[in-house]
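> Pasted the sequence and its predicted model underneath.
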Amino acid sequence: MELHELESAWKTLDAQVAQQDVELKQLRTQNLRMRMRGKLMRASFGQWAQLGIGLLFALWGGSYWFDHLGTPHLVAYGLAVHAYGIALLATAVVMLLHLAAVDYAQPVADVQQRLLTLRRTRIRSERVCWIVGAVVWVPIMMIALRTIGLDAWLANPAWVLGNLAAAVAIAAAAAWVMWRRPAWFAKLSMDGPLAEVERQLADISELRA
């Protein structure tokens, strides 16, 4: 074989290897994108579940305070549960909208920006749900006690106020931990499918680099 023929064959082989490498990277990127889509679908299932729970709480709390108009402490119980249900509903709807806005066909940088917005929204939503949830168990417990014939406020107001004070203290402690350890809380909030999506997107960035 002549030297120029050898050089030509080598260049052809080199081009084929390079093309195969590009194709393998593309296939791996497509596979990662499909897995990302699956992980985000799993995350959306959790938000749909939260939406349903929020709707139940909102309806339950709303009907409770409306049915007990004229009894201030019962109205307060119902309003608290109603507000918690609305908070769950609102945060779930916002998260679902952000999840739906992630377009896997867009460039990686755009997807990263969408996920960054999703991350911030998720952390803020978790803060709201944690802090409000730390307090709302008190009215839920009072409503439950009344269903078995015990009106705790009429029987022992100090006990109700003591439980409420403890709930507020727990909520304040949770807020303090979130403020003092934002990285830990962010990791906790993004655990599960969303964390896996972030790792897979980092893998795609490495492939493209």
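Yep, it's here. Residues are numbered from 1 along each chain as shown.
> alpha carbons only for contacts and neighbour counts from here, please
Noted.
> The residue nearest in space to the middle of the chain sits in which helix or strand?
Taking C-alpha atoms, centre = their mean as the criterion, Arg122 is the residue nearest the geometric centre of the chain, at 4.5 Å. Element membership for Arg122, per DSSP states H and E: helix 108-147.
> here comes the other one, which I'd like you to weigh against the first:
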Amino acid sequence: MELDELKATWQALDRKLQQSNAIQLQLFKDGRMKNMRAGLRPLFWGQIVQILFGVATVLIGIAFWSQNRDAAHLFCTGLILHIYGVLTIIAAGFTLGRIRIIDYAAPVLSIQKQLASVRRAYVGSGIVVGYSWWFLWIPFAVVVFDFLGVDIVTVAPGFVLLSIVIGIVGLLAMWGFHGWASSSRRGKFAQRYAENLSGGSLRRAQRVLDEVKRFETE
């Protein structure tokens, strides 16, 4: 009977210890998840700014092509800005959508997958929207010069052509470097490069998840 009572006591103590550990883990996780949510706010607001930029670009593009229907090169310039603005809004909206569906109450593994989805959306849209600036600055320049009363395409076609050539060379060089740096053969350099692409907010969020995961295994 004494042995049975001793076993029951140990089992009760073990349950209390497990409950205590579970409570400590949940409190630790809740605190870190709050930090993670706060750490992602700069990324969230960055996408809001990108959407506002996209809206402004769309409005500029519409105003420009609607006023230059008789000049093909100016009409196309406005149309390019219009399309670019829409794509910018879509890219930012997709990233925002990935951020908003993160379930901070889910298991760490699930949150890691959701964060990876945010990272893919952010990096992918950043590459598409960012790399296109090798060419997109040209339509913006055309709009600025037109505002100043100069049709830069007609006055200096050589400048525009040279800018396009430079854009092609620059884009190919950046794309080549991206492929080289992302290769698994680069080892730690590739890992650091991928982390830098994802931005500070996502790196901090991943560190938070790593901390919670380590706490769970200790």
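Everything's here; your move. It should be emphasised that the depicted structure is a prediction, and the values quoted were computed from it without experimental measurement.
> Mind telling me the TM-score for this superposition?
Between these two chains, after superposing, the TM-score reads 0.87 (TM-score structural alignment, normalised by the length of the first structure); 204 aligned residues with a C-alpha RMSD of 2.3 Å.
> Just name whatever secondary elements the helix holding Arg122 of the first structure is in contact with.
Applying 3 or more C-alpha pairs under 8 Å, 6 or more residues apart in numbering; DSSP states H and E, we find helix 108-147 of the first structure packed against helix 72-100, helix 152-155, helix 157-180, helix 182-189, helix 193-208.
> Packing partners of the fourth one?
Same thing as helix 182-189 of the first structure. Going by 3+ C-alpha pairs under 8 Å, 6+ apart, helix 182-189 of the first structure lies up against helix 108-147.
> Which positions within the helix it packs on qualify as buried?
Neighbour-count burial for helix 108-147 of the first structure flags 108, 111-112, 114-115, 118-119, 121-123, 125-128, 131-140, 142-143 (criterion: 16 or more other C-alpha atoms under 10 Å).
> if we can go back for a sec, ranking the helices and strands packed on helix 108-147 of the first structure by burial, who's on top?
helix 72-100 (a mean of 20; mean count of other C-alpha atoms under 10 Å).
> In the second structure, what stretch matches that one?
Counting by TM-score structural alignment, helix 72-100 of the first structure pairs with residues 72-100 of the second structure.
> ok, back up a step: quick one: contacts for the residue nearest to the centre of the first structure?
Contacts here follow C-alpha atoms under 8 Å, 6 or more residues apart in numbering; on that basis Arg122 of the first structure touches Met95, Ser189, Met190.
> what's the mean gap between the strand or helix carrying Gly61 of the second structure and the aligned bit of the first structure?
Under the criterion of DSSP H and E, Gly61 of the second structure resides in helix 41-67. Once fitted to the first structure, helix 41-67 of the second structure is off its aligned match by 1.2 Å on average (mean C-alpha distance after the TM-score superposition for the first structure).
> What is the mean deviation of the match of helix 72-100 of the first structure from its aligned residues in the first structure?
Looks like 1.2 Å for stretch 72-100 of the second structure (mean C-alpha distance after the TM-score superposition for the first structure).
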